[in-house]
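Participant: turn this into a structure:
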Amino acid sequence: MNEPYVTLNIVNKVGYIEFFHPNRNSMPSDVLSQLEQTIIEAGTNDAVKVIVLKSGGDRTFCAGASFNELIAIEDEVKGKQFFLGFANVINAMRNCSKVIIGRVQGKAVGGGVGLAAATDYCLATQYASIKLSELSLGIGPFVIEPAVSRKIGVSNMAQMTLNAETFYSAEWAKNKELFAEVFNTTEELDLAVKTLAENLSSYNPEALKQMKTVFWQGTEHWSTLLSERAEISGKLVLSKFTKKTLKRFR
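Facilitator: This is a model prediction of the structure:
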């Protein structure tokens, strides 16, 4: 697997959406756009009753934003446009009428934590440690903050943000309610994801749809909010501090 992709595979009424990038499943704009459109597609496909969001490979779930693309941003318009990619994916997940189960097999960094937080129910392995590294890069987790804070609370979000170079364990994430369950192996994770998804797919779809609306009550303003947050990040990524830091990390 050397080429990025986003796929939708429907098995037993479950839509498995898988994304992949050879650089630790980082997320450039084109992959984010494909992921957004695939979530929308699965959400309107009558053959799909439940969605599973997963990534390819057996290591990192998602390393967040593509550093190469961040470095190449030259103006505020392009900066906002890039960060809108994450905003659009989160809003697609939020607006999707189907329940979305997260399958996190490995580390999640930055935007990857945001993706996990935007699922309706998230399962992980013991290797799924999480980190919000944005502040150490000169930006901040502005776009994903609402989704993360909604799951783990503002104080825990602040702790992760300010300790920007610290990985927090999967058990920590479970205790803070980002993950519902943590498994020892990927095999155990996959069995649990399959069992849960197929059970849910047999339930009344209208009841699931209405419960999804309840889960996300109070987030109706997020389309505007996340766009405003993308603008903040789009400006910060142009700073000399951020440019210099990104080049060093790359």
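
Participant: from here on, just use CA atoms for contacts and neighbour counts.
Facilitator: Noted.

Participant: residue boundaries of the helices in the chain?
Facilitator: For the chain, helices defined by DSSP state H occupy the ranges 29-43, 67-72, 76-95, 111-118, 134-137, 145-152, 154-162, 170-175, 186-201, 205-215, 222-236, 240-249.

Participant: any idea which of these gets closest to T125?
Facilitator: Evaluated over the helices of the chain, closeness to T125 peaks at helix 186-201, with 6.3 Å, by C-alpha to C-alpha.

Participant: what about S155, how many residues nearby?
Facilitator: Applying other C-alpha atoms under 10 Å, we find 10 residues neighbouring S155.

Participant: got a list of what T242 touches?
Facilitator: With C-alpha atoms under 8 Å, 6 or more residues apart in numbering as the criterion, the residues that contact T242 are L137, G138, I139, L236.

Participant: and it, how far is that from S233?
Facilitator: 11 Å (C-alpha to C-alpha, to the nearest Å).

Participant: cool, N175 as well?
Facilitator: 29 Å.

Participant: this one next, for a side-by-side:
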Amino acid sequence: MENAVSLSINNQIGTLQINNTALSNALSRAMMTEIADTLEQLNRDDSVRVIVIQSQGQKTFCAGASLKELSTLSSDEEATHFFSGFAHILIRMQQMKKLIIGRIQGKVVGGGLGIVAGCDYVIAHQNAAVKLSELSIGIGPFVIAPAVIRKIGATAFEELSLAATQWRNANWSMQKGLYAEIAQDFDALDEKVQERANEFAAYPIEAVKTLRAWHWKNTANWQIELFENAAITGKLARQETTQSKLKSYFKK
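Facilitator: Take a look at the predicted model:
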């Protein structure tokens, strides 16, 4: 059976892949831990000069949090622990000494958008629409908010978070600064990702590390803020109305 999160290293490029197509690449708490741990492993590996984050399949990059797991949370503490998984991923991305390229081949929902926003350079397929759906089930994108706002600004984040049932297309995401390039087909997507990965891997590592730290210099408070936001989200996720919405979703 294929691992839900896999890692390959080739020619100084480390590729982290999410493999959960049966659930639209939604993330369980265990998968979040594995992603965070894999990022830490890549950060420590001197043979890796650049990182690519991608997912299996063609339709969905990441559907965010596993709604099935959310519907089984039995306490506020357990819910906070669940959403802290996104915090751990984003903090690992913040702490990286190497550039991260996002290969976004399909739609992005909820917490998946946080992973996209944590990448330094994002190349997306033309069908890679985005949506922050949290409000529609009774929670909010609080944990990923600092990362998304850092990338697209507060106004665009407000628009996205309030339009919880509406998609924004790849062109919108590029205009707002979330995507750097858009590919018209999957072959072009792979070519662009490989080209940028080779380019970034050739940069002097100390210069990359210094520049990346400068890019992320206003995020020191994330170590506290993201976990506080996880507690806020966890409490909302345990509300009766939210749990009813989640359970009804699986009865459809």
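
Participant: about what we covered before: neighbour count for N175 and S233 of structure 1, which is higher?
Facilitator: S233 (23 against 13).

Participant: what does that one align to in structure 2?
Facilitator: In structure 2, the residue equivalent to S233 of structure 1 is T233, according to TM-score structural alignment.

Participant: do I have it right that that match meets F142?
Facilitator: Yes - with contact defined as C-alpha atoms under 8 Å, T233 of structure 2 reaches F142; the gap is 6.5 Å.

Participant: residue in structure 2 paired with Y203 of structure 1?
Facilitator: Per TM-score structural alignment, Y203 of structure 1 is aligned with Y203.

Participant: excluding its backbone neighbours, what's nearest F167 of structure 1?
Facilitator: The shortest distance from F167 of structure 1 to any non-neighbouring residue, by C-alpha to C-alpha, 6 or more residues apart in numbering, is to K131 (4.8 Å).

Participant: just checking, that neighbour touches Y168?
Facilitator: Yes - counting by C-alpha under 8 Å, Y168 is a contact partner of K131 of structure 1 at 6.3 Å.

Participant: mutual contacts of those two, please.
Facilitator: Going by C-alpha under 8 Å, 6+ apart, residues that sit against K131 of structure 1 and also against Y168 are M160.

Participant: got the contact list for the spatially closest residue to the match of S233 of structure 1 that is not a sequence neighbour?
Facilitator: Excluding its sequence neighbours, the residue lying closest to T233 of structure 2 (C-alpha to C-alpha, 6+ apart) is I139, at 6.1 Å. Shown in contact with I139 of structure 2 (C-alpha under 8 Å, 6+ apart): T233, L236, A237, T242.

Participant: and for E187 of structure 1?
Facilitator: Contacts of E187 of structure 1 by C-alpha under 8 Å, 6+ apart: none found.

Participant: and G102 of structure 1, by the same measure?
Facilitator: By C-alpha under 8 Å, 6+ apart, the neighbours of G102 of structure 1 are V52, L53, K54, A116, T119, D120, Y121, C122, L123, A124.

Participant: ok, S129 of structure 1 next?
Facilitator: Applying C-alpha under 8 Å, 6+ apart, the residues near S129 of structure 1 are G106, K107, A108, F167, Y168, S169, A170, A173.

Participant: likewise for K192 of structure 2?
Facilitator: I123, A183 are the contacts of K192 of structure 2 under C-alpha under 8 Å, 6+ apart.

Participant: could you redo the last one with a cut-off of 10 Å?
Facilitator: Listed by C-alpha atoms under 10 Å, 6 or more residues apart in numbering, the contact set of K192 of structure 2 reads R103, I123, A124, E181, I182, A183, F186.

Participant: which of those residues sit farthest apart?
Facilitator: E181 and F186, at 13.0 Å, using C-alpha to C-alpha across these.

Participant: what do the two both touch?
Facilitator: What both E181 of structure 2 and F186 touch, as defined by C-alpha under 10 Å, 6+ apart, is the set A124, H125, Q126, K192.

Participant: the first one and R103 touch, don't they?
Facilitator: Yes - because the distance of 6.0 Å satisfies C-alpha atoms under 10 Å, A124 of structure 2 is recorded as touching R103.

Participant: looking at the two, which has the bigger crowd around it?
Facilitator: A124 (32 against 26).

Participant: which one is the spatially most central residue of structure 1 nearest to, not counting chain neighbours?
Facilitator: Structure 1 has L115 as the residue nearest its centroid, 1.1 Å off, counting by C-alpha atoms, centre = their mean. Closest residue in space to L115 of structure 1, ignoring its immediate chain neighbours: I90 at 6.8 Å, by C-alpha to C-alpha, 6+ apart.

Participant: can you pull the contacts of the residue nearest to G111 of structure 2 when sequence neighbours are not counted?
Facilitator: For G111 of structure 2, ignoring the flanking residues on the chain, the nearest one in space by C-alpha to C-alpha, 6+ apart is G64 at 4.2 Å. Applying C-alpha under 10 Å, 6+ apart to G64 of structure 2 gives the contacts 24-28, 86, 108-115, 132-134.
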